[in-house]
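In: any chance you could fold what I've pasted below:
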Amino acid sequence: MASTCPFETKNTMKATSISDNEWDKIIPISPQLKSVKYGNNRQLILMSYISFYHLIAVGLFASLFLPTIITGVLSLIFLIYPLVKQILRCYNYLPTPYEKEVIRTTVTARCDGDFVVFLIGSRPNGPNPLATSFKNVGTAFQSMVAELEADPTLGYMGGDMYVGMNPRKSSFLHVQYWRSYEALQKWTHTRLSLHVKVMMDYRKKEQYEGTYGIWHETYKVRDGEYETIYGNMPPIGLALATQAVEDTKLNNGPGRMERRKKEKEVENNMNTSTK
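Out: Next up is the predicted model:
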């Protein structure tokens, strides 16, 4: 089976099939964007505990110990600096953050063959944001992703990390795309993998103390049984993990769903005619 997954081929410009509507025009994606470390903030864990009330309180408390003139100057700086930057961006004197990564057209994702979507999340259950156990699981998680990104043969195609806004649910979520369910299972159960070591530590202590919660869901997606659309967006989701191709027909969900099916029929007919 031909593969169009850059984490396997390391070639985002190669198309292997024939179809319509710019299906073979692969849009190159910066390798930097494919790393989960891109834009990752190591202090995200504190966001689960810090509110606007904390920030206001810190500012008011600091003003009690600073001369009035210094408090006034600092207030103006923190007010004027972001305001001026925003005005300059409106008049194109400054670039919008990450503007260069935006694909200025409508695209869809292309991944030949079955794949797996794996969701994994975590949240702190205790009152201490600096609890050693929760910091350890964060470090272990980053190490596991680094291991996966360093070895394309493991079957991990890519993913991205998100921060939840509902404190009742998961605080952090990582969406992962895998070449197959077998590859995912093989890595998670390999005796010397980081995942096995993390789970052993979890079962020894955290499973019973519950300092943090952890969850995951796995979905098998059959070849062609998915549909994606991205309009004026940076590479994201399945398109980031595999390949992005142009698709200017916005209201064409059924067409995108059927395109891979038609493509496979063409491939099968070509294979049959050559025998």
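In: contacts, neighbours, all on C-alpha from now
Out: OK.
In: residue 268 sits in which helix or strand?
Out: If you go by DSSP states H and E, residue 268 is part of helix 253-274.
In: just checking, what packs against that helix?
Out: For helix 253-274, not one helix or strand is in contact under the criterion 3 or more CA pairs under 8 Å, 6 or more residues apart in numbering; DSSP states H and E.
In: tell me which residues in it are buried?
Out: By neighbour count on 16 or more other CA atoms under 10 Å, the buried set for helix 253-274 is 256, 259-260, 262-264.
In: make TSV out of these and add distance to residue 86.
Out: Shown next, in TSV, are these (distance: CA to CA, whole Å):
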residue	distance to residue 86
256	38
259	42
260	43
262	47
263	46
264	49
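In: let me know the closest of the residues you listed to residue 197.
Out: Each of the buried residues of helix 253-274 was checked against residue 197 using CA to CA; the closest is residue 260, at 39.6 Å.
In: hang on, isn't that closest one packed against residue 227?
Out: No: in this structure, residue 260 is not within contact of residue 227 by CA atoms under 8 Å, at 10.1 Å.
In: tell me the spacing between residue 154 and residue 70.
Out: To residue 70, residue 154 is 56 Å away according to CA to CA, to the nearest Å.
In: again with residue 131
Out: From residue 131 across to residue 70, the span is 36 Å (CA to CA).
In: any idea which helix or strand carries the residue sitting nearest the centre point of the chain?
Out: Nearest residue to the geometric centre of the chain (CA atoms, centre = their mean): residue 160, 1.1 Å. Secondary-structure assignment from DSSP H and E places residue 160 in strand 156-163.
In: what is the following helix or strand past that strand packed up against?
Out: Next in sequence after strand 156-163, counting helices and strands by DSSP H and E, comes strand 172-178. Judged by 3+ CA pairs under 8 Å, 6+ apart, strand 172-178 is in contact with strand 115-124, strand 156-163, helix 237-241.
In: quick one more, to check against the first:
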Amino acid sequence: MSAQPIPERVTAAADGEVVVFLIGMRINSWRAVRHWLPALRAMPRMLKELARDKDSGLLGHQLLAGGPRDRTVIQYWESREKLLAYAADANKEHRPAWAAFNRRARGSEGKVGIWHETYVVPAGSYESIYSGMPAQGLGKAFGVEPVARRGERAAQRFASAGGEARA
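Out: Sure thing, here's the model as predicted:
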């Protein structure tokens, strides 16, 4: 069941620093199922584990399909420290999945690719608006509030979040 659109204009109710983690994979050879299927299955297990642990630091995520070969997950984290702690914890899903991927990758000759990028976005360096949409991105991770509380224009929303007014 899909989420219902929010008819009015809203903005993310985020305050302070935001950590955005992008992670993705690309299937380079459909025939190499033993290389890409375990990687494809690992992410949902990690996301379920993180969702069950309210102290994990994961605030929300969004799945993107960039075509039949590409999958991307945008994640919003409470802090860089919590993201790194999860990645390093040998008792959580990530470490064993990463070790298994590396073992398979040694002989895979690039049959599956993975990537990630992490951004620590200071307070006042982001703004958002959603109109006629279900909660997305930051709004889904932090909740939403009426645009008027932070400003009708992007420059006002930046300024209300502690940043300099920008067009």
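In: strand 18-27 and the longest helix seen in structure 2, what's the angle between them?
Out: Ranked by residue count, the top helix of structure 2 under DSSP state H comes out as helix 33-52. Angle, helix 33-52 of structure 2 to strand 18-27, by axes from the mean of the first three to the mean of the last three CA atoms, to 10 degrees: 160 degrees.
In: list the helices and strands helix 33-52 of structure 2 packs on?
Out: Helix 33-52 of structure 2 is packed against strand 18-27, helix 94-105, with contacts defined by 3+ CA pairs under 8 Å, 6+ apart.
In: what residues sit buried inside stretch 184-193 of structure 1?
Out: 184, 187.
In: what's the matching range in structure 2 for it?
Out: Mapped onto structure 2 using TM-score structural alignment, stretch 184-193 of structure 1 covers residues 83-92.
In: quick one: end-to-end distance for the matching stretch.
Out: The first residue of stretch 83-92 of structure 2 is 12 Å away from its last residue (CA to CA).
In: ok, residues contacting it?
Out: Contacts with stretch 83-92 of structure 2, where a contact means CA atoms under 8 Å, 6 or more residues apart in numbering, come from 49, 56-58, 77, 94-96.
In: for the residues you listed, give me JSON lines that also has neighbour count and distance to residue 110 of structure 2.
Out: Formatted as JSON lines, the contacts of stretch 83-92 of structure 2 follow (neighbours: other CA atoms under 10 Å; distance: CA to CA, whole Å):
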{"residue": "49", "neighbour count": "15", "distance to residue 110 of structure 2": "28"}
{"residue": "56", "neighbour count": "17", "distance to residue 110 of structure 2": "32"}
{"residue": "57", "neighbour count": "20", "distance to residue 110 of structure 2": "32"}
{"residue": "58", "neighbour count": "22", "distance to residue 110 of structure 2": "30"}
{"residue": "77", "neighbour count": "22", "distance to residue 110 of structure 2": "30"}
{"residue": "94", "neighbour count": "20", "distance to residue 110 of structure 2": "21"}
{"residue": "95", "neighbour count": "15", "distance to residue 110 of structure 2": "21"}
{"residue": "96", "neighbour count": "14", "distance to residue 110 of structure 2": "20"}
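In: and these, which two are furthest apart?
Out: 77 and 96 (21.2 Å).
In: who touches residue 138 of structure 2 in this structure?
Out: The neighbours of residue 138 of structure 2, taking CA under 8 Å, 6+ apart as the test, are 12, 14, 60, 76, 128.
In: switch to 10 Å and redo it
Out: The neighbours of residue 138 of structure 2, taking CA atoms under 10 Å, 6 or more residues apart in numbering as the test, are 11-14, 18, 20, 59-62, 74-76, 126-129, 144.
In: are any of those buried, and which?
Out: Of these, these count as buried by 16+ other CA under 10 Å: 11-14, 18, 20, 59-61, 74-76, 126-129, 144.
In: between the helices and strands packed on helix 33-52 of structure 2, which one is nearest to residue 69 of structure 2?
Out: Across those, the minimum distance to residue 69 of structure 2, taken as CA to CA, is reached by strand 18-27, at 4.9 Å.
In: where in structure 1 does that closest one align, residue-wise?
Out: Strand 18-27 of structure 2 maps onto residues 115-124 of structure 1, going by TM-score structural alignment.
In: quick revisit: pull up the gap between the aligned residue in structure 2 for the residue nearest to the centre of structure 1 and residue 153 of structure 2, please.
Out: Correspondence of residue 160 of structure 1 to structure 2, assessed by TM-score structural alignment: residue 62. Distance of residue 62 of structure 2 to residue 153 of structure 2, given as CA to CA: 25 Å.
In: ok, residues contacting stretch 30-43 of structure 2?
Out: For stretch 30-43 of structure 2, the surrounding residues in contact (CA under 10 Å, 6+ apart) are 23-29, 49, 69, 71-73, 93-94, 96-98, 100-101, 103-105, 107-108, 110-114.
In: try it again with 6 Å
Out: Here stretch 30-43 of structure 2 makes contact (CA atoms under 6 Å, 6 or more residues apart in numbering) with residue 112.
In: cool, stretch 47-58 of structure 2 as well?
Out: 77-78, 82.
In: how far does it sit from the chain's center?
Out: In terms of CA atoms, centre = their mean, to the nearest Å, the centre of stretch 47-58 of structure 2 is found 13 Å from the chain centre.
In: could you check how far residue 70 of structure 2 is from residue 29 of structure 2?
Out: According to CA to CA, residue 70 of structure 2 and residue 29 of structure 2 sit 12 Å apart.
In: ok, the nearest residue to residue 7 of structure 2 once chain neighbours are set aside - how many residues close by?
Out: Using CA to CA, 6 or more residues apart in numbering and skipping residues adjacent in sequence, the residue nearest residue 7 of structure 2 is residue 132, 4.5 Å away. If you count neighbours by other CA atoms under 10 Å, residue 132 of structure 2 ends up with 12.
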